[in-house]
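S.K.: Fold the following, please.
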Amino acid sequence: MSTREALETGPQHQTVPRSTHRWLALSVLALAQFLVVLDASIVNIALPAIGEHLRMDTVALAWVITAYVLPFGGLLLLGGRLADRYGHRRVFLLGILGFVGASALAGFSFSSPMLLGARALQGGSAALLAPAALALVTQLFPGAADRTKALGIWGAVAGVGSAAGVLLGGVLTAALGWQAVFFVNIPVGVLVIVLVPRLVSRDQTGASTRLDYPGATTITGALFSSVGALSAVEQLGFGHPVTIGLAVVALLFAVAFVLIERRVADPLVPLTVFRNRNLTSGNLTMLLVGGAMVALFFALSVYMQAVLHYDALTAGLTQLPLAGALVIVAGLAPGIVGSVGLKRTLTGSLLILAGGLVWLASSPSDAVFVLHILGPSILIGVGLGGAFVTATQLAVDGVEGGEAGLAGGLVNTSQQIGGALGLAILASVATARTGALLAEGVVSADALTSGFSWVFLGAAGLALVGMIAAMFSRTGR
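M.R.: The predicted structure is shown next:
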């Protein structure tokens, strides 16, 4: 059976369509993906209110983010393989059920341990549903043209979710309190739980291979340790013993994982999958785009509130032009790919993204939104919209149906690890730059602005490196 035939038949090589209403099914699955991406950013603006209500200091508040990212990034590959093994719809529904329950628990939290535990459960549940959902999308649309359109929508959801998190976080916190950023997940999640069984057919017999438990343990340990080390960099610095220790543990786990995968009969991640140049190039590009995006939204939100003195609601509303440009371009991206090719669309999008970030880096400490921020925001939205769509499509290009969950886990892992890496490194660079200027007697607002400018320039650098990685893909029109 050819790669294309295997991909079109799905993980169980079935010929029966997964849905008779596949575009509606895609919309419902995209809602779940939107919640997953949204929850990584919507909490940011609500953190001060959470800290005041639950009496959490700055270090503890950072763990509200980390408690979600650690299990999410650490369990994604395992989640993808579980979906391949036990059925994509089954694992997806298990994940969304856990996500809704954890969101309710977070909203009702009356102590910091309860909130952190709920966030960890949210992250673990997201690691199950995200790769399973992407695998279902690839099965719903076996044809090349329709799949391009579907993945265009999927990539747009990933970008819009991150941008919308800042907007919705400000609106909900200002209007209803910090609990609303968690409770908003419940009605949407329940809708997904009700509709998916009606729109997507039952899973057929799962893969006959045994799950690689040693590989699952070591890769999960490596991802947990690496994300933990990156989070420690942001909170403790590069030279702190905790940071160094976690980095060493991550390296040891990674070496053990590679050795195991080379020897077991049914590996968790067949290393031969990286012979697919498009998959490798797409994941590397997504890693770098994820790093640029997370660093951008973090720095832009703080810059607007700490330097320009916008309140939470205003800071959120200013993200609308960026999000709007992203949505429009993501909708147009499939047509552009059909005209000029996937590689050209991806590299062009990354070049536009880098240009917008460099432009944003020139914003002064007394910036006027219309004069200094609106233009680069639109340009950044255009670049992100094209980059997310095409990088996602590239990362699942040519993957056989039995490895669809694995491909979904890989591309989501790349985005999460890239986000943690980009934020840790660029936030440390910004802090060092701001500290040095303050020591020289520079005014606080100017020192902060300079630090954020370095974040934007660093994010532009990541986008350009991603453009180089995309050039190594093998894809035409």
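S.K.: C-alpha from now on. contacts and neighbour counts both.
M.R.: Noted.
S.K.: Now do the top helix by length along the chain: distance to the chain's middle.
M.R.: Longest helix in the chain by number of residues, with DSSP state H as the criterion: helix 404-439. With CA atoms, centre = their mean, to the nearest Å as the basis, helix 404-439 stands 11 Å off its chain's centre.
S.K.: try stretch 310-317
M.R.: Relative to the chain's own centre, stretch 310-317 is displaced by 23 Å; criterion: CA atoms, centre = their mean.
S.K.: likewise stretch 53-60?
M.R.: Per CA atoms, centre = their mean, the centroid offset for stretch 53-60 relative to its chain is 25 Å.
S.K.: What's the end-to-end length of it?
M.R.: 13 Å (CA to CA, to the nearest Å).
S.K.: Would you mark the buried spots in it?
M.R.: Within stretch 53-60, the residues scored as buried using 16 or more other CA atoms under 10 Å are residue 56.
S.K.: Now do the contacts for residue 80.
M.R.: Residues in contact with residue 80 (CA atoms under 8 Å, 6 or more residues apart in numbering) are 127-128, 131-132, 404-409.
S.K.: repeat that for 7 Å
M.R.: Contact analysis of residue 80 by CA atoms under 7 Å, 6 or more residues apart in numbering lists 128, 131-132, 405-406, 408-409.
S.K.: check which helix or strand covers it.
M.R.: Under the criterion of DSSP states H and E, residue 80 resides in helix 58-86.
S.K.: just how off-centre is that helix within its chain?
M.R.: That offset, for helix 58-86, works out to 11 Å (CA atoms, centre = their mean).
S.K.: To check against the first, give me the structure of this:
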Amino acid sequence: MPPDPRRWLALAVIAVAQLMVVLDATIVNIALPSAQQALHISTADRQWIVTAYTLTFGGLLLFGGRIADYFGRKRTFLIGLLGFAGASALGGAAVNAGTLFAARGLQGLFGALLAPAALSLITVTFTEPRERAQAFGVFGGISGGGAAIGLLAGGVLTEYADWRWCLLVNIPIAVLAFVAAIPLVRESKAHGDTRYDIPGAVLATAGQVALVYGFTKAATDGWSSAVTIGWLASAVVLLGAFLFWESRTSHPLLPLRVLFDRNRGASYIVSIMIGAGLLGMFLFMTFYLQQTLGWSALKSGVAYMPFSGGIIAAAVVASRLLPRTGAKALMTVGGVLATASMIWLTRLDLDSSYATAILPSFIAMSFGMGLVFVPLSSLALSGVANHDAGVASAMVNTTQQVGGSLGTALLNTIFTTAVAGYITDHAARASESPGAAQLLQAHAAIHGYNVAFTASAILLAVATVVVIVMVRNSSADRATQPATDAAPAHFG
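M.R.: Have a look, this model is predicted:
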């Protein structure tokens, strides 16, 4: 088949859709305090604004990729766009916490259709290797820059319009992309064995939901409560059943051979740990900036810009060094930088300076993460068979999103427990003067933030240890490039 003469226009449409998906992973972060206050969401439950999206998105990405391949990539892409717009409208109109959580979950569901369809459309649209590399470069740039745009846009919309516009802004973007995609994007689909692994998708998603919900119940009922233990035990059973089913079915959602390569398995573990540590950090830093320091949503969004810029700059450096140094050296240096930067944040107080206490950590951490992200994607895709390239690529995004879901729930629980413990230990101080109770709450929040940042540092340290212990960095590894049909992961 000759190259599609409108392929570059099609790429523009696909890139816009990808930008929308990436934006949604960060744009809502800045609006969290406003949304929590407007809808009277408890501290224990506020993490579901983030987690409901990342959990369904990450949990269904692999299944969404299969649907795109079998049902039709263009058709799935269009359905994903319309569904994402509808879910955004529901979230923007939410009058209570349940509606907002449900809307965010629906956004994740349709995002799980949209993202893999977009990746596979690029693969089948650009068949010439040089052009495909250019197309993936554009796609990767959108994915990396989208996080920065989302943080800034979230601040602008929350400050000058309303937090609801952080969701409603998706509607015109999705509609325009839908209209443009109809004439510009070609349809394609896989043939042959096109059976869906529905039991695998149900078990995997249910297991992840049970795990996150178990962490959430720990914040309100305690780690030793029957409800918490029941949900966590259910998660172990469901995820164990998923692995058992995948080893037995003839058309697995996740072929286990993809996991058993030492370097690839290590990259997935690192992806989970980093997703957990980073998204948890963003959650608490947003509340620290707005509720403790009293910053506006816009000022908070601008404060994150050096972090996003540092990741992009470091990614450029890492892509040039990777062929010479291999993945292990870059990921080790990056992990150590990120861990040290997170430890630095545990020193925050009621009146910490952004210039001396936060900015240096953001710069060092972002550079460290950039040094990790590029080789991690290469490590996960190098040496994989062509027919497994799609699932191996999707697994990088899946593990990062699932790690973010679990980390946000776990760290929010740790934060809530730490705050409650601090208030109990210092309750006598609350009666000393009229303003003592308010000051106690402020100090308790600072204590909770620092404990949560300590937990994030431990997660990043574990990821670094996994790199040191598990990753093999031979000269052959340095020369290996990702499979042709693989697509770059994004860490928005």
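S.K.: So what does residue 464 of the first structure match up with in the second structure?
M.R.: In the superposition onto the second structure, residue 464 of the first structure corresponds to residue 461 when matched by TM-score structural alignment.
S.K.: Likewise for residue 213 of the first structure?
M.R.: Mapped onto the second structure by TM-score structural alignment, residue 213 of the first structure lines up with residue 198.
S.K.: Also residue 265 of the first structure?
M.R.: For residue 265 of the first structure, the residue aligned by TM-score structural alignment is residue 250.
S.K.: Spell out which helix or strand contains that match, please.
M.R.: Of the helices and strands defined by DSSP H and E, none includes residue 250 of the second structure.
S.K.: could you measure the closest residue to residue 220 of the first structure other than its chain neighbours against residue 237 of the first structure, distance?
M.R.: The shortest distance from residue 220 of the first structure to any non-neighbouring residue, by CA to CA, 6 or more residues apart in numbering, is to residue 74 (5.1 Å). Separation of residue 74 of the first structure from residue 237 of the first structure (CA to CA): 21 Å.
S.K.: picking that back up, tell me roughly how far the next helix or strand along the chain from the helix holding residue 80 of the first structure lies from the second structure on average.
M.R.: Counting by DSSP H and E, the next helix or strand C-terminal to helix 58-86 of the first structure is helix 88-107. Its matched residues in the second structure lie on average 2.4 Å from helix 88-107 of the first structure after superposition (mean CA distance after the TM-score superposition for the first structure).
S.K.: Hey, what's the angle from helix 88-107 of the first structure to helix 404-439? Just curious.
M.R.: 30 degrees (axes from the mean of the first three to the mean of the last three CA atoms, to 10 degrees).
S.K.: now helix 88-107 of the first structure and helix 58-86, what's the angle there?
M.R.: 160 degrees.
S.K.: packing partners for helix 88-107 of the first structure?
M.R.: On a contact count with 3 or more CA pairs under 7 Å, 6 or more residues apart in numbering; DSSP states H and E, helix 88-107 of the first structure meets helix 112-140, helix 180-183, helix 185-199.
S.K.: equivalent range in the second structure for the second one?
M.R.: Residues 165-168 of the second structure are where helix 180-183 of the first structure aligns, taking TM-score structural alignment as the criterion.
S.K.: List the contacts of the residue nearest the centre of the second structure.
M.R.: In the second structure, the residue lying closest to the centroid (CA atoms, centre = their mean) is residue 401, at 3.9 Å. For residue 401 of the second structure, the contacting residues are 54-55, 58, 275, by CA under 7 Å, 6+ apart.
S.K.: Can you find the partner of it in the first structure?
M.R.: That one, residue 401 of the second structure, aligns with residue 416 by TM-score structural alignment.
S.K.: Equivalent analysis for residue 414 of the second structure, please.
M.R.: That one, residue 414 of the second structure, aligns with residue 429 by TM-score structural alignment.
S.K.: Please apply the same query to residue 310 of the second structure.
M.R.: Using TM-score structural alignment, residue 310 of the second structure sits opposite residue 325 in the first structure.
S.K.: what range in the first structure does stretch 77-87 of the second structure sit on?
M.R.: Under TM-score structural alignment, the match for stretch 77-87 of the second structure in the first structure covers residues 92-102.
S.K.: What residues of the matching stretch count as buried?
M.R.: 92-102.
S.K.: Next: stretch 281-296 of the second structure.
M.R.: Residues 281-290, 292-293, 295-296 are the ones in stretch 281-296 of the second structure that count as buried (16+ other CA under 10 Å).
S.K.: sorry, back to before: how big's the offset between the longest helix of the first structure and the second structure?
M.R.: On superposition with the second structure, the mean distance recorded for helix 404-439 of the first structure (mean CA distance after the TM-score superposition for the first structure) is 2.8 Å.
S.K.: What is the subsequent helix or strand relative to that helix?
M.R.: Once the chain leaves helix 404-439 of the first structure, the next helix or strand it forms, by DSSP H and E, is helix 444-470.
S.K.: buried ones in that next one?
M.R.: Neighbour-count burial for helix 444-470 of the first structure [16+ other CA under 10 Å]: 445-467, 469-470.
S.K.: Point out the most buried one among the helices and strands packed on helix 88-107 of the first structure.
M.R.: helix 112-140 (a mean of 26; mean count of other CA atoms under 10 Å).
S.K.: Which element is encountered next along the chain beyond that one?
M.R.: With elements assigned by DSSP H and E, the helix or strand that comes after helix 112-140 of the first structure is helix 144-176.
S.K.: Quick check: which helices or strands does that following helix pack against?
M.R.: Right, helix 144-176 of the first structure is packed against helix 22-38, helix 180-183, helix 312-317, helix 320-340, helix 374-395 by 3+ CA pairs under 7 Å, 6+ apart.
S.K.: Dump those to a markdown table, plus distance to residue 355 of the first structure.
M.R.: Converted to a markdown table, those look like this (distance: least, CA to CA, whole Å):
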| stretch | distance to residue 355 of the first structure |
| --- | --- |
| helix 22-38 | 25 |
| helix 180-183 | 33 |
| helix 312-317 | 22 |
| helix 320-340 | 14 |
| helix 374-395 | 8 |
